[in-house]
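1. just coords:
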């Protein structure tokens, strides 16, 4: 029997009372199961953190000695228990080390996706479709009007200009994907990376991800060369230089509002769009869908009378 209260939302985050642990808590807790290392899912300070090896590495870089009291690193497909709940990680395809969390309790399987995408990305492990009774899915872009274009076609837009480009991208995950795409599909570009992004790049390479050609940002190179330079910067730097001269601005994101007032729109998302969410539901074959991190109303309306969709947030 599916337990309606298996996962509940608390001020601290998603809580599983039957295992007495939290999924991606937003405050330090005793038992934290962390799907991936983005700051809105992984914070420092918890006592016991269960995650993949790459997630541990990113958290230790970001939070240093305050990342956790103890880490319990688990490989994909390696089952472990917290109290009476059996837990197994499966790759989520979002960033390196990102995991879906399959929780089994009294014969019922609950699958928490965390953030995910199902499209190919050579800089992280590919998404795995896992059968479950309850699919707890992110719904960031759960809108029929949202269809992410192919990342390869988007990155090729940068070949349409020879001008220098200031390219905004999140430091972890997006930047590494952009470096790889630029290296493969924009070979005439000289890719330079902001210093704050470099440690994450190095961790990716330590885990065997081949990102291609890039260099640490050099102001003199950008100043003396007015063409073919792409400078990848984190959001804070991108927004602080909103009046930067002699560059074309672009920001890699699936959000339309982040494309406004830029010279080039770059719709590259690391989240599932409407079609991807529908495909995931089809292949997981759940009896119920619970939605998080977005608006699940349109999914609920789409499946009305056919599949129970419960909105958790």
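-> On my side now, so go ahead. Nothing here was measured: the structure is a model prediction, and the numbers come from that model.
2. Every contact and neighbour count from this point should use C-alpha atoms.
-> Fine.
3. Can you show me the strands along the stretch 51-200 of the chain?
-> 68-73, 80-82, 85-91, 99-105, 108-112, 134-138, 165-168, 190-193 (DSSP state E, counting those that start in this stretch).
4. helices and strands around the shortest one, which ones?
-> Packed against strand 80-82 by the contact rule (3 or more C-alpha pairs under 8 Å, 6 or more residues apart in numbering; DSSP states H and E) you find strand 85-91.
5. Could you report the neighbour count for the nearest residue to residue 195 once chain neighbours are set aside?
-> Closest residue to residue 195 apart from its sequence neighbours, by C-alpha to C-alpha, 6 or more residues apart in numbering: residue 216 at 6.5 Å. Other residues within reach of residue 216, judged by other C-alpha atoms under 10 Å, total 15.
6. this is the other structure I want to compare:
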């Protein structure tokens, strides 16, 4: 029986011919990395190969590592297997990995979205025979509102809070979501403050992308300075002593999971904005069709439901288990709903 070009094992997605792993979740000698979120780029590998924009991101997160950066579309060959990185549109530096050997082409998406966000390099369709796709939001109920409408709602919310003399605290993950929000905030409304973790990552990304000015919150920041301003913070800051200095404040959260009824209430959030760094149902289907692939491998998210639907409409589709947890462990669960974890949504 012919060995598949890419196979799933207990360490990650393995290319035996090249003896290299894609986004491995256990330490391996050589790793090809799609993007900087913690579930896809883990510490401990012998060497890392990634898109050049992702290099400073994973160096910031992982420290002193042996990493090589490649340009978009630049090919490199390992034992006869040709690899290249192509934009995934998920966050800055996020890539799909194209793998070719003896005329057979596979594409591993990592995490991806097809809506242009004005920050990430836009998603690129890559033709292939086998397509490995995430399914974080692989249910028909997920249908995203265009980003421009969502960000108009965010800015209107901030403006109203400012008029009422309150500080707006907006939660978004430190890598990806926070910078996407920042990119489209309206500085004419007021000052934009950041939690230290958000500011640290934003400083890493500023040389690559244009974003409005921000002010880091420090122990010296006065409560009266924050009134009417907006504060970008990671969700982990909610309910901590750090946030009390914002009083009086209102909270908002930007996430795909805000599409679920009750998600905002369970998180004790005043306002929810549905904004995801992953494809919705239609985006997944359109992406698959555009690749021309006949074989589809569905990974993390609603993979069982999504792959069943793909088989019903004629694809050779199956699921594979991974240890991708989703964007920095963002999860939305209760007794009625079970939702997979998402990183940076």
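-> Happy to help now that I have it. Just so it is clear, the structure is predicted and the values come from calculations on it, not from any experiment.
7. Next, the TM-score between them, please.
-> The TM-score (TM-score structural alignment, normalised by the length of the first structure) is 0.91; 306 aligned residues with a C-alpha RMSD of 2.2 Å.
8. quick one on the thing from earlier: I'd like to know which of the strands of the stretch 51-200 of the first structure lies nearest to residue 301 of the first structure.
-> When the strands of the stretch 51-200 of the first structure are compared by C-alpha to C-alpha, strand 134-138 sits nearest residue 301 of the first structure, at 15.8 Å.
9. so that closest one matches what in the second structure?
-> Counting by TM-score structural alignment, strand 134-138 of the first structure pairs with residues 130-134 of the second structure.
10. how close does residue 246 of the first structure get to residue 74 of the first structure?
-> Using C-alpha to C-alpha, to the nearest Å, residue 246 of the first structure is found at 47 Å from residue 74 of the first structure.
11. Now do the contacts for the closest residue to residue 140 of the second structure other than its chain neighbours.
-> Closest residue in space to residue 140 of the second structure, ignoring its immediate chain neighbours: residue 281 at 5.3 Å, by C-alpha to C-alpha, 6+ apart. Applying C-alpha atoms under 8 Å, 6 or more residues apart in numbering, we find residue 281 of the second structure in contact with 137-143.
12. which residue in the first structure lines up with residue 281 of the second structure?
-> In the first structure, residue 281 of the second structure lands on residue 274 (TM-score structural alignment).
13. what's the answer for residue 33 of the second structure, then?
-> Using TM-score structural alignment, residue 33 of the second structure pairs with residue 34 in the first structure.
14. Just confirm that match contacts residue 49, I think it does.
-> Yes. Contact criterion C-alpha atoms under 8 Å: residue 34 of the first structure and residue 49 qualify, at 6.8 Å.
15. quick one, what contacts the match of residue 33 of the second structure?
-> The neighbours of residue 34 of the first structure, taking C-alpha under 8 Å, 6+ apart as the test, are 23-25, 41-42, 49-51.
16. mind running it again at 6 Å?
-> 23-24, 51 (C-alpha atoms under 6 Å, 6 or more residues apart in numbering).
17. cool, and residue 287 of the first structure?
-> 133-134.
18. sorry, back to before: please convert the contacts of residue 34 of the first structure to TSV, extending it with neighbour count and distance to residue 199 of the first structure.
-> Listed next are those as TSV, based on neighbours: other C-alpha atoms under 10 Å; distance: C-alpha to C-alpha, whole Å:
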residue	neighbour count	distance to residue 199 of the first structure
23	23	26
24	25	23
51	26	20
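19. With adjacent residues omitted, what lies nearest to the residue nearest the centre of the first structure?
-> Compute the mean C-alpha point of the first structure, and by C-alpha atoms, centre = their mean the closest residue is residue 94, 4.0 Å away. Spatially, and ignoring its direct neighbours in sequence, residue 94 of the first structure is nearest to residue 116 (4.5 Å; C-alpha to C-alpha, 6+ apart).
20. residue in the second structure matching that neighbour?
-> Per TM-score structural alignment, the equivalent position to residue 116 of the first structure in the second structure is residue 112.
21. Grab the longest helix from the second structure for me.
-> Assignment by DSSP state H gives helix 147-163 as the longest helix of the second structure.
22. tilt between that helix and strand 167-171?
-> Between helix 147-163 of the second structure and strand 167-171, the angle comes out at 150 degrees (axes from the mean of the first three to the mean of the last three C-alpha atoms, to 10 degrees).
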